[in-house]
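# no FASTA, just this:
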């Protein structure tokens, strides 16, 4: 996999400036310090006596390097395109640094052609978290997991967290109005406005979806990931956790590397077959009502390789919205 830089900054200057800076360099043969005849020439005579022209720096070598720079520069421009920041280096170092620092501190813009507001729906085990993570990594979209937000609010002891904690302690689902308020606050932050967001874990039923709409949480892409109950059981009921290292494994897809690790693996109670079946049955009972709320939803077969599913989702994000939505993709 190629390395995609978060920021690309190119410093440029006229040739005459590059020649002056290069030919003026002197190195202290005792300490290795580099000085310049114009900018930071030392005042001490004994240091000046130790200064020599660095190996490889001459008019010929300088001309060769500048020529190579002119040959490579168009390729750099073509490789990084609009995501690259050009800064004139023919100014004081402090000014150059300030411009670079301002650029890297600015919130990055998403690579998507619009500000994405994506909602991923589907039964447990359909791959919503995986797809949200892939979208977030590639496009810089804010990954908003409802369950994680609830946990963070409790851990941070926020005002909403104080309201949520009794529900956690009792094991009851958090009240819908509290969840929607928390989501509304998160999705209205500046980073979500600039970079877009992908939400998963909410809504879980028709009533929650309508409550979300009344709170003006309006996704511009809604995806339902369809997967058979048999595949859900296979994905979830074979998940295991190493209590020593915290590593997660799957008996079929990603078994532990050693016998010792394999023998200490534990299964989470929520991944027991009976618990998974109850959650799947509950989702199937409310799925039809949830789907009717989002008339322009896109239906994707989630029972495929994660990268294949991601490519389907990506094609609907980067392309203009079709005039007619709501039809299921051909199940592969």
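Received it, and whenever you're ready, just let me know what you need. This is a predicted model, so every value here is computed, not measured.
# from now on I want contacts and neighbour counts done on CA atoms only, so please keep to that.
Noted.
# and the closest residue to residue 182 other than its chain neighbours, what does it touch?
Distances taken as Cα to Cα, 6 or more residues apart in numbering put residue 160 closest to residue 182, at 7.2 Å, once the chain neighbours are dropped. Residue 160 is in contact with 153-154, 178, 182, counting by Cα atoms under 8 Å, 6 or more residues apart in numbering.
# that's a helix at residue 219, yeah?
No - with DSSP: H, G, I helix; E, B strand; the rest coil as the criterion, residue 219 is coil rather than part of a helix.
# what about it, neighbour count?
Look at residue 219: counted by other Cα atoms under 10 Å, it has 17 neighbours.
# what's the closest non-adjacent residue to it?
residue 117 (4.6 Å).
# relative to residue 272, how far out is that neighbour?
34 Å (Cα to Cα, to the nearest Å).
# check it against this one:
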């Protein structure tokens, strides 16, 4: 009888263990398939001067919130290389020495939102809008899609600190690896740690060129920032902090703004 009792006890243990295994497997599967963000969608714009860290943070936003990263410069080059209708039109204008019109750029963004599967959960827009008319056109395009922006996040940093960051930047052309003469120097001066190949400094990473680029950025972006401040969706982030701290602050702002409408 004792043997029978023990057998029954062991059988019940096996049943309980199997049930627990199934519950844990279901939980693990749910964690994999569940979106990484608590929000249904995220639609944001990342604003910042050259060298403020947009190129570092935008891919992290894309990964964390499962959205597409639309960098308008890259988008324009892609459309031209694929010879889309908008790309062909843009190339004609650029070949003639003109500036691509706002309507074409907004059309390219609209095309991404409609046809790029990565955009189904939303987007992070980088490099657009640069002017108030562009911001207004973007709003109208999103309104037609029954959508609107959740947030506009600005990476804020003093020009002088930015200049010291960028003028010391060294790049390995083949891989895109970056170093800094002061903050992140290579093991051997001006030589890539991995390949031993020479590092270069970008031609526009000099004080004079940077001052010009920053002047243009401030004159264009000031009114755009005011436009979004009035809408109550502008959030400043101190970009002088370490990239890790910038990301933590950025992630917190985006999660809250996205949750606020879900």
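Thanks, I have the structure now. Here the structure is a predicted model, which is why all the values come from computation and not from measurement.
# tell me how the two chains score on TM-score.
Once superposed, the chains reach a TM-score of 0.77 (TM-score structural alignment, normalised by the length of the second structure), with 240 aligned residues with a Cα RMSD of 3.2 Å.
# follow-up on the earlier one: SS state for the counterpart of the residue nearest to residue 219 of the first structure in the second structure?
Aligned by TM-score structural alignment, residue 117 of the first structure pairs with residue 43 of the second structure. Using three-state DSSP, the structure places residue 43 of the second structure in strand.
# residue 43 of the second structure: neighbouring residues, count only.
21.
# how much space between it and residue 110 of the second structure?
Distance from residue 43 of the second structure to residue 110 of the second structure, by Cα to Cα: 13 Å.
# again, but for residue 79 of the second structure
Taken as Cα to Cα, the span from residue 79 of the second structure to residue 110 of the second structure is 13 Å.
# for residue 118 of the second structure, same thing?
In this view, residue 118 of the second structure and residue 110 of the second structure are 13 Å apart by Cα to Cα.
# just residue 238 of the second structure next, same as before
31 Å.
# swap in residue 167 of the second structure?
Separation of residue 167 of the second structure from residue 110 of the second structure (Cα to Cα): 36 Å.
# what's the answer for residue 223 of the second structure, then?
From residue 223 of the second structure to residue 110 of the second structure the distance is 24 Å (Cα to Cα).
# any buried residues in stretch 261-269 of the first structure, and which?
By 16 or more other Cα atoms under 10 Å, the buried positions in stretch 261-269 of the first structure come out as 261-262, 265, 267.
# so what does residue 310 of the first structure match up with in the second structure?
Aligned partner of residue 310 of the first structure by TM-score structural alignment: residue 247.
# contacting residues for that match?
residue 57.
# at 10 Å instead, please
By Cα atoms under 10 Å, 6 or more residues apart in numbering, residue 247 of the second structure lies in contact with 53, 56-58, 60-61, 237, 239, 241, 253.
# among those, which are in helices?
Mapping these onto helices (DSSP state H) picks out 56-58, 60-61, 253.
# could I get these as TSV with distance to residue 173 of the second structure?
As requested, those are exported to TSV (distance: Cα to Cα, whole Å):
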residue	distance to residue 173 of the second structure
56	17
57	21
58	21
60	23
61	25
253	34
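# can you select the buried ones from those residues in PyMOL?
To isolate the buried subset of those in PyMOL, counting by 16+ other Cα under 10 Å, use the following:
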select buried, resi 57+58+61+253
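# against residue 130 of the second structure, how distant is the match of residue 310 of the first structure?
Counting by Cα to Cα - residue 247 of the second structure and residue 130 of the second structure are separated by 23 Å.
# cool, residue 43 of the second structure as well?
Counting by Cα to Cα, the separation of residue 43 of the second structure from residue 130 of the second structure is 17 Å.
# return the residues in contact with residue 87 of the first structure.
Shown in contact with residue 87 of the first structure (Cα under 10 Å, 6+ apart): 9-13, 96-97, 99-100.
# now with 7 Å?
The contact partners of residue 87 of the first structure, taken as Cα atoms under 7 Å, 6 or more residues apart in numbering, are 10-12.
# which of the residues you listed sits closest to residue 248 of the first structure?
Ranked by distance to residue 248 of the first structure (Cα to Cα), the contacts of residue 87 of the first structure are led by residue 10 at 41.3 Å.
# surely the closest one is within a strand?
Yes - secondary structure of residue 10 of the first structure (three-state DSSP): part of a strand.
# that one and residue 86 touch, don't they?
Yes - using Cα atoms under 7 Å, residue 10 of the first structure is in contact with residue 86, at 5.0 Å.
# before we move on, the earlier item: residue 147 of the first structure: which of the buried residues of stretch 261-269 of the first structure is nearest?
Closest to residue 147 of the first structure, out of all of those and judged by Cα to Cα, is residue 267, at 20.0 Å.
# and the closest one? What does it align with in the second structure?
In the second structure, residue 267 of the first structure lines up with residue 201, judged by TM-score structural alignment.
# now the helices: where do they sit in the stretch 51-200 of the second structure?
54-65, 72-82, 85-95, 102-115, 132-144, 159-167 (DSSP state H, counting those that start in this stretch).
# turn those helices into CSV, including distance to residue 178 of the second structure.
Conversion of the helices of the stretch 51-200 of the second structure to CSV gives the following (distance: least, Cα to Cα, whole Å):
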stretch, distance to residue 178 of the second structure
helix 54-65, 11
helix 72-82, 20
helix 85-95, 30
helix 102-115, 29
helix 132-144, 32
helix 159-167, 11
